[in-house]
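>>> Sequence and predicted structure, then a few things I'm wondering about:
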Amino acid sequence: MYAETVFKFCKYITVSIMVASIVVFSLRLFSKLAIFIVTRPWRRYRTFKFRSSQGKTAVNKHSYPLYCVVCLQEPEEGDKMRRLTICRHCFHADCIDPWLGETLTCPLCRAEVPSLPPVNPLLLLFFSANKEL
């Protein structure tokens, strides 16, 4: 009788631990998915170092100008560049950062660039992006 009770108790504990771990795993997966969905539109640009062979193929392939439209200078080997994800135009990081601080449009095609995300992107699930927190 005692062994049967202990066996049932161990079975109950094992099932409880399995259910709890599945719930925790599901919540973690949901939170990662929610964060990915909420932060995806906020991706403003990609940063990379300019390499002459990389730049020429990208420029020729997409017919972009061979110079930064903000400062009108050609990128040199090792320059820190930013590519806007909305229109895929490239600029020097030192040139586009002040530009995006003043205006939220691409200097070349005037495509709207998303503003900076809030401190906690999960807040967007509960508050609209237009409200200031």
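It's in.
>>> CA atoms for contacts and neighbours, from now on please.
Will do.
>>> how far away is residue 33 from residue 27?
Spatial separation of residue 33 from residue 27 under the definition CA to CA, to the nearest Å is 10 Å.
>>> Residue 83 belongs to a strand, doesn't it?
Yes: the assignment for residue 83 (DSSP: H, G, I helix; E, B strand; the rest coil) places it in a strand.
>>> Count the residues that sit near it.
Residues within reach of residue 83, counting by other CA atoms under 10 Å, total 18.
>>> what does residue 39 give?
The burial count assigned to residue 39 is 16, neighbours taken as other CA under 10 Å.
>>> in what helix or strand does it lie?
In the assignment (DSSP states H and E), residue 39 maps to helix 2-39.
>>> alright, now check it against this:
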Amino acid sequence: MNRLQTFINGCLRIILKIKWPEKISNQELRQQTRQMPVEQEILRRRWGWVGQTLRKPGCSTTRRALYWNPQGKRKRGRPRNTWRRDLEVDTKRLGHTWKQLESLAGDRDAWRTLVGDLCPTRGSQA
């Protein structure tokens, strides 16, 4: 995330023609360009996609992919984070279970509120 945010900040500085001796904080840069931090943007988009997927019928391939559990062994060492693991961590942070999220996804307004609580939008950052 840090490397991606650094790249985006560099691009924004080039677009705004901010040269090296001029100093401007990253937060001030985001305020000028009305950009969200990359981590919040990714969370918002991820959970928006999850909401759409949970509203699909159970036979949908994308919905079944959320529950897919690959079999077999992984290499030695720490396992890489998967989408499912990241979603479970965020779910625990929200204080909900996966079943509660499935039922909540059916109500779009409630889902938007949930996603808004997880990752604030551009307007509420000021």
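Ah, there it is. Since the structure is predicted, the reported quantities are computational estimates derived from the model, not experimental observations.
>>> Could you quantify their similarity as a TM-score?
TM-score of the superposed chains, computed with TM-score structural alignment, normalised by the length of structure 2, equals 0.28; 68 aligned residues with a CA RMSD of 5.3 Å.
>>> What's the separation between residue 3 of structure 1 and residue 11 of structure 1?
From residue 3 of structure 1 over to residue 11 of structure 1 (counting by CA to CA), the distance is 12 Å.
>>> Of the two, which one has the most company?
A count of neighbours by other CA under 10 Å puts residue 11 above the other of residue 3 of structure 1 and residue 11, at 12 against 8.
>>> residue contacts, the more buried one?
The contact partners of residue 11 of structure 1, taken as CA atoms under 8 Å, 6 or more residues apart in numbering, number zero.
>>> Just say helix, strand or coil for residue 59 of structure 1.
Under the three-state scheme (three-state DSSP), the conformation of residue 59 of structure 1 reads as helix.
>>> Compute the number of surrounding residues for it.
Residue 59 of structure 1 is surrounded by 15 other residues when neighbours are defined as other CA under 10 Å.
>>> likewise the one 3 residues further on?
Residue neighbour count, defined by other CA under 10 Å, stands at 11 for residue 62 of structure 1.
>>> could you measure it against residue 3 of structure 1, distance?
From residue 62 of structure 1 over to residue 3 of structure 1 the distance is 74 Å, taken as CA to CA.
>>> Could you do residue 95 of structure 1 as well?
Shown here: residue 95 of structure 1 relative to residue 3 of structure 1, a distance of 75 Å by CA to CA.
>>> Quick one: residues contacting residue 14 of structure 2.
Taking CA under 8 Å, 6+ apart, we find residue 14 of structure 2 in contact with no residue.
>>> buried ones in the longest helix anywhere in structure 2?
Ranked by residue count and defined by DSSP state H, the top helix of structure 2 is helix 38-55. Neighbour-count burial for helix 38-55 of structure 2 flags 38, 43-44, 47, 50-51, 53-55 (criterion: 16 or more other CA atoms under 10 Å).
>>> Which neighbouring elements make contact with whichever helix or strand comes after that helix?
Beyond helix 38-55 of structure 2 on the C-terminal side, the first helix or strand identified by DSSP H and E is helix 61-67. Under the contact criterion of 3 or more CA pairs under 8 Å, 6 or more residues apart in numbering; DSSP states H and E, helix 61-67 of structure 2 touches helix 38-55.
>>> Swap in 6 Å and give it another go.
Packed against helix 61-67 of structure 2, as judged by 3 or more CA pairs under 6 Å, 6 or more residues apart in numbering; DSSP states H and E, are no other helices or strands.
>>> With that, I have no additional questions.
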